[in-house]
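Asks: Got a sequence here, can you build the structure:
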Amino acid sequence: MQPFQFDTVASLAVEWGGAAHIGERLGAWFTARNLLLVTDGGLRASGVLDPALASLQASGFTVTVFDAVVADPPESVLLDCVARARAAQVDIVLGFGGGSSMDVAKLAAVLIRSGQSLASLYGIGKVEGGRLPLVQVPTTAGTGSEVTNITILTTGETTKMGVVADQLYADRVLLDGALTCGLPPLHTAATGIDAMVHAIEAYTSRHRKNPISDLLACEALRLLSTHLVAACRNGNDRTAREAMLLGATLAGQAFANAPVAAVHALAYPLGGRCHIPHGLANALMLGPVLGFNLKAAAPLYARLAAPAGADLAGAGSEEGLARRFLARMLELMDASGAPRRLRDAGVAEDMLPTLAADAMLQTRLLANNPVPLEEADALALYRAAY
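Replies: A predicted model of the protein is given here:
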């Protein structure tokens, strides 16, 4: 066996309705009582936060709510969050929301008491020292940010950069499937496919793929593929919602250790240039990239056919199983109702060469792809997705 290392969060709790008792949980877990809650304005306005806030206040927490997080958060949002937290002298951070809120919470927990500049953190392993206690509560089943050591920020008009550091792993994570019941079908589809991309790319990653990440990726794909369509069709299906949330978290644990690749590399420019939500961008690029990788990844795709729920009857060869897997993923994406073409998401055709050039900047991700990918390949994949 090749040497490997597997890292994840210290503690994970799963409880339907658990967010309504989060004050009791945090009170038992931590002595800190001056809490920063990081979320977005829409979630706060929806009332989803209210039971959690009431529980925190009843348990003796002073709560500062930062609800200015936006999708693909720019650096300015994080810095505003940190300034507000410092002014309030907070001593514990709670990320409550989608991937963007949890990403901001991670870096806020580091920067509130750090002397490092934000610019010095970009890259892998650049964070020095510790951070404030950090708890994450996801309200979408997609990004897996609650269990990853990665934060992505928008650094310019069209560019993004990442911070990868062990300090970004949370101390505690609470999975409450009830929080995801309000997600509309399109958002459910896009985030669910995003999570499946995490599982697939972790399983086929060229670097740090290991037996534990493989097990997590396969179980994540089984949960997600089984329950995606049901969650899209009936947003209050408790079984589907809980399975999707757990699947997304397992996929997050997998790709935090076996990093993602070309689907993400091609998705990031769609977010930066065209402001397409990250989950939807991944969904749009998944089919073309799977086809491109087939020549090298067929043995791995063949092993994912069963977890994905593909029809295995008469598949025959390894390549046959791999093609059944690819067909199953396309079938799931069609059934989910998510847009399938870049043109349907408002991308202009003359933008494709620019997107291809931007994708080449994602060297950290492209290095993990089963097949080397050049700019001409990226352009061909965008055209295939168009």
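
Asks: CA atoms for contacts and neighbours, from now on please.
Replies: Fine.

Asks: residue boundaries of the helices in the stretch 201-350 of the chain?
Replies: Under the criterion DSSP state H, counting those that start in this stretch, helices of the stretch 201-350 of the chain are mapped to 211-233, 238-257, 262-274, 278-304, 318-336.

Asks: between the ones you listed, which gets nearest to residue 44?
Replies: helix 238-257 (20.3 Å; CA to CA).

Asks: Does anything pack onto that closest one? Which helices or strands?
Replies: helix 185-204, helix 211-233 (3 or more CA pairs under 8 Å, 6 or more residues apart in numbering; DSSP states H and E).

Asks: Which one of the ones you listed lies nearest to residue 346?
Replies: Among these, helix 185-204 sits nearest to residue 346 (CA to CA), with 15.6 Å.

Asks: For residue 73, see how far away the nearest residue to residue 270 once chain neighbours are set aside is.
Replies: The shortest distance from residue 270 to any non-neighbouring residue, by CA to CA, 6 or more residues apart in numbering, is to residue 276 (5.8 Å). Here the criterion is CA to CA, to the nearest Å. By it, residue 276 lies 13 Å from residue 73.

Asks: Please give the structure of this sequence too, so both can be compared:
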Amino acid sequence: MSGFQFSTTKSLICRPGAAADLAASVGALLGQHILVVTDPGIRKLGLIDAALASLAAAGCEVFVFDAVEADPSRATLMAAVAAGQTFGATGVVGFGGGSSLDVAKLAALLLGSDQPLDEAWGVGNAKGPRLPLVLVPTTAGTGSEVTPVSIITVENDEKRGVSSAIILPDLAVLDADLTLGLPPAITAATGVDAMVHAIEAFTSKSPNNNPLSRMLAREALRLLGANIETVCAEGSNRSAREAMLLGSMLAGQAFANSPVAAVHALAYPIGGIFHVPHGLSNALVLAPVLRFNAEVQADLYDEIAADAFPSLAEMGQGRTSAFIDALVSLAARLKLPPRLRDVGIPEDALPRMAADAMKQQRLLVNNPRPVSEADALAIYRTAW
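Replies: Okay, the predicted model is just below:
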């Protein structure tokens, strides 16, 4: 076993109803002036109301920044930072899906330090310090509440990331009640996203791929594979919702330390250029990338196939192919669009997407098989 480093969120609460008692959970951690970062949908649905009431009852002053969009832009991030500066924020709460949590992470970083954003991009470049930070996910997909990564869309529709343990939150609150009303389409896409995290973490070529990440990835696949169809069919099933939230978090811990690879690298141009939701972007290229990788690394997929799909446990030869086919069939049963053309991506856009995917070298270096621009284009053509 090679040496490795494993970092994760300092503290975790997993309990239905925990968000409604947020003040008790965070105590004095965030100070008296709390910037809450969320999106308009969460605000409109009232998912955040009980948490806000809890903080207000504890005597905290709260400013809600609720302008986060899917694939959040640099402008949105900087608007959140400006709001926090004007308000005099002493702590930050991210409340929502991965986009809100990503903006909250970097808002806490920029509010707590004088480091320019452009100096923080990349791996290990964020210097900090940051403001105290609490993250409350409302989807079971990104695992952002336990990852040291924040992704922002910058100029020319490019997705750029900050990766640093400094932006891991002080506390993550997993409250399954917040996910009970999630529509089936979002539930499906975010659930597949979490499965991708687990698959790519387990098979990552990162020098930091480690026993803890592999163990967490496998348990995540067991939880996600066993519950994803249930939560899409029975949205109010609290037990299945909690299992998905936990599976997403475990997958997040896994890939936070054994980073993702080509599926994500090729998904980013789909979201950045065409604003396809991140989970669905991953689902659209998952099977073609796995087939590309399987030519050199099928043994890794053989090892985890039955974690997600127990019926494959007794299968010997051909297990990897059956695993990939099972993922395709799962996406179809979840009614996810199967091809790039089905989400409005024209064929003549594929070369630009392949070129853009090459900008994600921090991810591509982790792929089990090297990916050239020509390879990326061929994968996109297969997915189209």
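
Asks: Quick check: TM-score for this pair?
Replies: The TM-score (TM-score structural alignment, normalised by the length of structure 2) is 0.97; 383 aligned residues with a CA RMSD of 1.2 Å.

Asks: picking up where we left off before, thinking the residue nearest to residue 270 of structure 1 is in contact with residue 269, fair?
Replies: No. Between residue 276 of structure 1 and residue 269 there is no contact under CA atoms under 8 Å: 9.0 Å.

Asks: The two - which one has more neighbours?
Replies: Legend: neighbour count by other CA atoms under 10 Å for residue 276 of structure 1 and residue 269, higher for residue 269 (27 against 21).

Asks: and residue 119 of structure 2, how many neighbours does it have?
Replies: 11.

Asks: Does it touch residue 125 like I think?
Replies: Yes. Contact criterion CA under 8 Å: residue 119 of structure 2 and residue 125 qualify, at 6.8 Å.

Asks: before we move on, what SS does residue 369 of structure 2 have?
Replies: coil (DSSP: H, G, I helix; E, B strand; the rest coil).

Asks: Which residue of structure 1 is paired with it in the alignment?
Replies: For residue 369 of structure 2, the aligned residue in structure 1 is residue 371 (criterion: TM-score structural alignment).

Asks: Correct me if wrong: that match contacts residue 291.
Replies: No. Judged on CA under 8 Å, residue 371 of structure 1 makes no contact with residue 291 at a distance of 11.0 Å.

Asks: ok so, going back, looking at the helices and strands packed on helix 238-257 of structure 1, which is buried most?
Replies: Ranked by mean neighbour count, those are led by helix 185-204 with a mean of 28 (mean count of other CA atoms under 10 Å).

Asks: now for that helix, which elements pack on it?
Replies: Using 3+ CA pairs under 8 Å, 6+ apart, helix 185-204 of structure 1 is in contact with helix 211-233, helix 238-257, helix 278-304, helix 318-336.

Asks: which of the ones you listed sits most buried?
Replies: Comparing those by mean neighbour count (mean count of other CA under 10 Å), helix 238-257 ranks first with a mean of 27.

Asks: Just give me the mean distance for it relative to structure 2.
Replies: Superposed on structure 2, helix 238-257 of structure 1 shows a mean distance of 0.7 Å to its aligned residues (mean CA distance after the TM-score superposition for structure 1).

Asks: which SS state does the residue most central in space within structure 1 fall under?
Replies: Taking CA atoms, centre = their mean, the centroid of structure 1 lies closest to residue 143, which sits 1.7 Å from it. Under three-state DSSP, residue 143 of structure 1 falls in the coil class.

Asks: if you skip the residues just before and after it, what's nearest to it?
Replies: Once flanking residues are discounted, residue 143 of structure 1 sits nearest to residue 99: 5.5 Å by CA to CA, 6+ apart.

Asks: Test my guess that that neighbour contacts residue 137.
Replies: No. Counting by CA under 8 Å, residue 99 of structure 1 sits too far from residue 137 to count as a contact (10.0 Å).

Asks: before we move on, back to that, mind putting the helices of the stretch 201-350 of structure 1 into JSON lines with distance to residue 351 of structure 1?
Replies: Output for those, formatted as JSON lines (distance: least, CA to CA, whole Å):
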{"stretch": "helix 211-233", "distance to residue 351 of structure 1": "31"}
{"stretch": "helix 238-257", "distance to residue 351 of structure 1": "30"}
{"stretch": "helix 262-274", "distance to residue 351 of structure 1": "9"}
{"stretch": "helix 278-304", "distance to residue 351 of structure 1": "15"}
{"stretch": "helix 318-336", "distance to residue 351 of structure 1": "24"}
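
Asks: closest one to residue 191 of structure 1 among those?
Replies: Across the helices of the stretch 201-350 of structure 1, residue 191 of structure 1 has its closest neighbour in helix 278-304 (4.9 Å, CA to CA).

Asks: And that closest one against structure 2, how far off on average?
Replies: Counting by mean CA distance after the TM-score superposition for structure 1, helix 278-304 of structure 1 comes out at 0.8 Å.

Asks: by contact count, what packs against that helix?
Replies: helix 185-204, helix 262-274, helix 318-336, helix 375-385.

Asks: please redo it, this time with the cut-off set to 10 Å
Replies: Packing contacts for helix 278-304 of structure 1, counted by 3 or more CA pairs under 10 Å, 6 or more residues apart in numbering; DSSP states H and E, involve helix 185-204, helix 211-233, helix 262-274, helix 318-336, helix 375-385.

Asks: between the helices of the stretch 201-350 of structure 1, which gets nearest to residue 24 of structure 1?
Replies: helix 238-257 (22.0 Å).

Asks: out of the helices and strands packed on helix 185-204 of structure 1, which comes closest to residue 151 of structure 1?
Replies: helix 238-257 (11.2 Å).

Asks: what's the angle from the closest one to helix 211-233?
Replies: Helix 238-257 of structure 1 runs at 140 degrees relative to helix 211-233, counting by axes from the mean of the first three to the mean of the last three CA atoms, to 10 degrees.

Asks: Where in structure 2 does helix 238-257 of structure 1 fall?
Replies: By TM-score structural alignment, helix 238-257 of structure 1 lines up with residues 238-257 in structure 2.

Asks: would residue 39 of structure 1 count as being in a helix?
Replies: No. Assessed with three-state DSSP, residue 39 of structure 1 is strand; it does not lie in a helix.

Asks: measure it to residue 198 of structure 1 for me?
Replies: For residue 39 of structure 1 relative to residue 198 of structure 1 (CA to CA), the value is 23 Å.
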